[in-house]
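1. Need a 3D model of the following:
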Amino acid sequence: MSMFSAAFLLLLLLQAAAAAAAALAAAPAPAQPGSNCTTRCGNTSIPYPFGVEPGCYLPGFDVTCSDDVPPRLHLHGIRYVFDINLPNGTVGVYVQSVDVSIPGSPTQCGDYLTDNWDVVGVDIDRGPFSLSATRNKLVVIGCDVQVLLMGLDEDIISTCAAFCSPVAKNLYMVASPDCSGIGCCQAPIPAGLNVYLLQFRRFNGSWSGHQATVYVVDADRLSSYAPMDTLQATALPAVLEWVISKSPCQSNSTSPECRSSHSFCQNSTTFDVGHRCHCSQGYDGNPYILDGCTDINECEFPEIYPCFGDCKNTVGGYLCQCPLGFEGNASLPKGCRDVDECVDPEAHSCYGICKNLPGSFQCQCRQGTYGDPTTKGGCITIKNSISGSKIALVVSGCFILLLVALAAPFITRKIQLQRVKRLKEKFFKQNHGLLLEQLVSQNTDIGERMIISLREIEKATGNFDKTREVGGGGHGVVYKGILNLHVVAIKKSKIVVQREIDDFINEVAILSQVNHRNVVKLLGCCLETEVPLLVYEFISNGTLYDHLHVEGPISLSWDDRLRIVLEVARALSYLHSATSMPIYHRDIKSSNVLLDDSLTAKVSDFGASRYIPIDQTGVNTAIQGTFGYLDPVYYYTGRLTDKSDVFSFGVLVMELLTRKKPFIYRSDDGDSLVSHFDSQFGEGKLGDIIDPQVMREDNGLIQEVAALAVMCTKLKGEDRPTMREVELILENLHVKTHAPICGTPCNRDYIPAQVVTQEVSRQYTIEKEIMLSATYPR
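-> Presented below is the predicted three-dimensional model:
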């Protein structure tokens, strides 16, 4: 096959450009088509600027009507035209397919390879016509063939490949219906290039001598034809785009070619330079002839211009309104509503009895009167028409209405109070109020102090003013308020789900039995709302996280950090071993440790905590906590033990030593804070990770505290110490740093007996704890 045959497909479509360019230079444009111009060829309309006879078309837009039966319209050598669309600026044409024989020669491996064919390029940057890149696709039907679409510089700009099963016998029976690569493939035709080149390649040479059929197809019309597995047509529809002139629109969007008085010019986005004409909104027709754009009677096309009322055509538009007696949006189905004229009787001149009807109304004089009800005073009373019984009936009716009107506010108020009362009772039960009553049932005074009304909470927080928000954790938003002349913190749940409510009530149940100087005090709760509310003592100095992770090299002193670690250990030791039933916090981290004005630590946020029966060492439960602090054994097994809090405590100690954030820290090797700290400790390189401020303020205890942190974060829970043991170790270190100055050499390991024997944590019976918690003001 010659190079010309391979390029034939694109030449068929683009011959129109060359012929139109020659015609454009040869003939002047007629001002108006003549009256004897042919306007139809077979079933195809021929609108101006297209035409058959000289003087009936603009240069480059001449077409030919054949003598076939039926007649067919030809455009510069293209087989025939089936559609000319002026608004879109397109021409629909049928294009002959190209059958390409693909020769091959076996290689040493037994496969077939094709020779690459260099195809003559086609210049499309001439004349008013261009192959539409947005509408057309390149479709290839064949087996084991690849088609490359290239620019003049031989860069591949589009390609597709079609494959067939080796057992297939018929080429067309193996083409997939969606033309996705099985026996058939399709590729877009990019715009913006002056030259296109086609190149064919073969592979999988088990079949020799096969042909590939190449089409240019209008993608919008492709789906209306038979599936590709039965496609054997010799011609398919394609789309050409055109411009009326190769010059741009003038600055005021006008053009000499736009001759109709209701037309405008618009630049083409397909051609580098050029424009088309369009009829203005509300007009339709041919913008290229005088008075070609005519007003559209929108009322004749309700499917396009919906109107469900009275439609009135206007110049360049239409008016759609509801019928008399109706109002609303007539452009919507059932958008017109009947007007109730009786609502405003004076506006509709009815001074008698008004009765509304669909689209109208009825007006008549009242019983006992006669005359004209449409005029004021037009109804005249009939003498002696009002009997004594009617007067008595009217008076009694008025008296009853007066009683109902006077009683209505009291009845409404009573109903509202009953509704509010029932709603509070519902929320009280929903929020486990019965559990709280059971907890405080041993002392009525405690119950009265612990339960706070919603009215008091709203007054304390300014009705939950956003400016009163001071923070929030994983279990709620915290407001600052003043309750009975005391500053308090009030926590409100973020999400109204049962799990959050259970967490809040869990916190009430735990904190109501806890009384320790290093645990935040619960002052009371409110269960009258859908979201439970908890009232705590207000800790004014923020969280340990806020104080530790500040900008700059200086943070909390080493002495303060060591004391805070000891206070947190005392609180956890108390929760684990000194309460009537062990309590595991489950979410120990620096943001859950509050600091008061003297930097005393207060452990907070017990929403995730759990009671553990005293005869059990752990319990299986859903995973809760914060990544970076979370015990890996608990995370992977779901079994919560006292050693889970020990692990989180060890991470907290590392955070205080290093000022690194456990939940985001990664070393250069990608290790977490725990892994990196453990390796640095084992290699004797603690100085590389310890906070420089701590190194400067070291009192000789860094190594011992670091060893304790490593011990607490052992992988196996049984290798970790208990919180009681951790507390004693830290107490011993604290005594070392505060040992008295001796007149003779002192033994730093000496601990006074009274220090060892004193209680490390404040411990009370559960009854005394509840009594003490109730003494705090709310």
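2. switch to C-alpha atoms for all contacts and neighbour counts from now on
-> Will do.
3. So residue 741 lies in a helix, does it not?
-> No: counting by DSSP: H, G, I helix; E, B strand; the rest coil, residue 741 falls outside a helix, being coil.
4. Next, the contact list for it, please.
-> By C-alpha atoms under 8 Å, 6 or more residues apart in numbering, the contact list for residue 741 is empty.
5. give me the number of residues near the nearest residue to residue 555 once chain neighbours are set aside?
-> Nearest residue to residue 555, sequence neighbours excluded (C-alpha to C-alpha, 6 or more residues apart in numbering): residue 548, at 5.6 Å. Residue 548 has 20 neighbours, counted by other C-alpha atoms under 10 Å.
6. Kindly provide the distance from residue 548 to residue 638.
-> 31 Å (C-alpha to C-alpha, to the nearest Å).
7. isn't residue 449 right next to residue 526, touching?
-> No: judged on C-alpha atoms under 8 Å, residue 449 makes no contact with residue 526 at a distance of 11.0 Å.
8. the more surrounded of the two?
-> Neighbours per residue (other C-alpha under 10 Å) separate residue 449 from residue 526, with residue 526 holding more: 23 against 18.
9. can you tell me how far residue 696 sits from residue 725?
-> Distance from residue 696 to residue 725, by C-alpha to C-alpha: 28 Å.
10. Tell me which of the two has more neighbours.
-> Higher neighbour count among residue 696 and residue 725: residue 725, with 13 against 9, using other C-alpha under 10 Å.
11. where does the more buried one land in three-state SS?
-> Three-state call for residue 725 (three-state DSSP): helix.
12. Equivalent analysis for residue 622, please.
-> coil.
13. burial count for it?
-> Per other C-alpha under 10 Å, the neighbour tally for residue 622 reads 11.
14. Surely it touches residue 636?
-> No: judged on C-alpha under 8 Å, residue 622 makes no contact with residue 636 at a distance of 10.8 Å.
15. between those two, what contacts are shared?
-> By C-alpha under 8 Å, 6+ apart, no residue touches both residue 622 and residue 636.
16. Report the secondary structure element holding the closest residue to residue 713 other than its chain neighbours.
-> Nearest residue to residue 713, sequence neighbours excluded (C-alpha to C-alpha, 6+ apart): residue 647, at 4.8 Å. For residue 647, the enclosing helix or strand under DSSP states H and E is helix 642-658.
17. compare with the first, here's sequence two:
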Amino acid sequence: MFSTHILLPNQIGASGGAAAGVLISILCILLCKRRRTKNHSPSSIHLVRDSRFETHYVDTQLSSADYKTHIFSYAELDEATDGFSPSQELGDGGFGTVYKGKLRDGRIVAVKRLYENNYKRVEQFMNEVDILSPLRHQNLVSLYGCTSRHCRELLLVYEFVPNGTVADHLHGPRACEGVLTWPIRMQIAIETAEALGYLHAVEPPIMHRDVKTNNILLDAGFHVKVADFGLSRLFPTNATHVSTAPQGTPGYVDPEYHTCFQLTDKSDVYSFGVVLAELISSKPAVDLSRCRNEINLANMAINKIQRSELAQLVDPTLGYDSDWVIRKMITMVAELAFRCLQHDGDMRPPIKEVLEVLRAIESVANGAGEDEEIDVGVKDDAGMPSNSAALSPNSVTHKWVSRSTTSNISE
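-> Have a look, this model is predicted:
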């Protein structure tokens, strides 16, 4: 009636082994989950939900005390720019498109949308955030924040500067307005030099590496806001140069940097010399419609100065031929531009000295410097004016020769 089932020893061993294996597997799974919860991803990116239940990333590196940068969600900036509408476009640059936007708090902003989200773009994105976040200067554009570097798109949010760029007003779509009088151009030169002087003086120093009229914005009062720090470099304290592949915009790149791959503070000075030449002439830094040896404005300016042909370089609408004070000021700015454009970086003045000279030149308009000679010539190592006529002219209206400048600066 009753059936008796006897387990053999080998059956008992197999059943016990299977049970032990299942138990060990469960324990391993629980241990892994515990470790994952305790040791979160090293990227420090946390997925959270805001009050609108919109999932977004919080980048704790960018929002740390070192950066003090506000992190915007993509949805907020998409809304601010009407879905990045073409009607909101302010302009295109080498690395992205800039859109006008309005934040939820009512602020009008400029949103830079980088073209590609690859490693190089992330590096430039982080570089600009790193450079701009701690800086505070009235002549530098303010960074309001950005998206996380892990966001679907890399977006930078700046203060909106309403009056376009210096390039727009000198030789671009707004040149016909004729609003950049000589006093305003002097103001632009001084304020740009002040911004560069600030960058070169902070610790560690910052080399902009892309100083050009397209990166000098103007507010409603035509005050300067230097922008676009994507190529900028933090400079090691007490270093004379940084060895790096040349980057920048054709027509503005320091020829010594281009040849020797050595970035110095004088590289920004060279680029600023091109800006001074543009302010004098209203001509673009590069123009393929000009004759071969004048395609590059730096070449053109140097040649005109050496040949005592400054009048052929100067924008005739500035009053060079009709106003003696303006003529004197433009002549001195041309002399300063010549120094900045020297092929040998050691022959260029530091930006601090450039600023001092510009302020002295501006005093001529106020009558303070009318009866005194303002030295814009090359100084020796002791800071005293050089007596060498071959290196510094008394006036660009007299012919002279520079030993350090060739007729063909990088084109």
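18. circling back: what separates the residue nearest to residue 713 of the first structure from residue 327 of the first structure, distance-wise?
-> Taken as C-alpha to C-alpha, the span from residue 647 of the first structure to residue 327 of the first structure is 72 Å.
19. Can you pick out the residue with more neighbours from those two?
-> Taking neighbours as other C-alpha under 10 Å, residue 647 of the first structure and residue 327 compare with residue 647 leading, 30 against 17.
20. Matching the more buried one against the second structure, which residue comes up?
-> Using TM-score structural alignment, the equivalent of residue 647 of the first structure in the second structure is residue 270.
21. With residue 538 of the first structure instead?
-> Using TM-score structural alignment as the criterion, residue 538 of the first structure maps onto residue 160 of the second structure.
22. repeat for residue 732 of the first structure
-> Residue pairing (TM-score structural alignment): residue 732 of the first structure is matched to residue 360 of the second structure.
23. wait, doesn't that match sit right on residue 374?
-> Yes: using C-alpha under 8 Å, residue 360 of the second structure makes contact with residue 374 at a distance of 6.9 Å.
24. out of the two, which sits in the more crowded spot?
-> Shown here are residue 360 of the second structure and residue 374; by other C-alpha under 10 Å, residue 360 has more neighbours (19 against 15).
25. average gap between the helix or strand hosting the more buried one and the first structure?
-> Residue 360 of the second structure belongs to helix 351-365 when assigned by DSSP H and E. Here the mean offset of helix 351-365 of the second structure against the first structure after fitting is 1.1 Å, by mean C-alpha distance after the TM-score superposition for the first structure.
26. tell me which residues of that helix are tucked away?
-> Within helix 351-365 of the second structure, the residues that qualify as buried are 351-352, 354-355, 357-358, 360-362, 364, counting by 16 or more other C-alpha atoms under 10 Å.
27. tell me the two of those residues that are most distant?
-> Largest separation among these by C-alpha to C-alpha: 351 and 364, giving 20.5 Å.
28. compared with the second structure, how much does the helix holding residue 647 of the first structure deviate?
-> Mean for helix 642-658 of the first structure is 0.6 Å (mean C-alpha distance after the TM-score superposition for the first structure).
29. Taking helix 723-737 as reference, get the angle to that helix.
-> Here the directions of helix 642-658 of the first structure and helix 723-737 differ by 30 degrees (axes from the mean of the first three to the mean of the last three C-alpha atoms, to 10 degrees).
30. which bit of the second structure covers stretch 607-618 of the first structure?
-> The aligned range for stretch 607-618 of the first structure is 230-241, by TM-score structural alignment.
31. can you list contacts of that stretch?
-> Stretch 230-241 of the second structure has contacts (C-alpha under 8 Å, 6+ apart) with 124-125, 127-128, 131, 203-210, 242, 247-248, 262-265.
32. residue ranges for the strands of the second structure, please.
-> 45-49, 55-59, 70-71, 89-92, 96-102, 108-114, 143-146, 155-159, 206-207, 216-218, 224-226, 233-234, 242-243, 262-263 (DSSP state E).
33. Can you tell me what residue 464 of the first structure aligns to in the second structure?
-> In the second structure, residue 464 of the first structure lands on residue 84 (TM-score structural alignment).
34. Sorry, wrong one. I was asking about residue 493 of the first structure.
-> Aligned counterpart of residue 493 of the first structure in the second structure: residue 114 (TM-score structural alignment).
35. Its match: what's it in contact with?
-> 95-97, 121, 153-155.
36. if you set the cut-off to 7 Å instead, what comes out?
-> 95-97, 154-155 (C-alpha atoms under 7 Å, 6 or more residues apart in numbering).
37. Apart from its neighbours in sequence, what residue is nearest it?
-> Closest residue to residue 114 of the second structure apart from its sequence neighbours, by C-alpha to C-alpha, 6+ apart: residue 96 at 4.1 Å.
38. is it true that that neighbour touches residue 117?
-> No: the criterion here is C-alpha atoms under 7 Å, and residue 96 of the second structure misses it with residue 117 at 10.8 Å.
39. hmm, back to that, and for the residue in the first structure that the residue nearest to residue 114 of the second structure lines up against, the neighbour number?
-> Under the alignment by TM-score structural alignment, residue 96 of the second structure pairs with residue 476 in the first structure. A count of neighbours around residue 476 of the first structure, defined by other C-alpha under 10 Å, yields 21.
40. pretty sure residue 476 of the first structure contacts residue 492?
-> Yes: here residue 476 of the first structure reaches residue 492: they are 5.1 Å apart, a contact under C-alpha under 7 Å.
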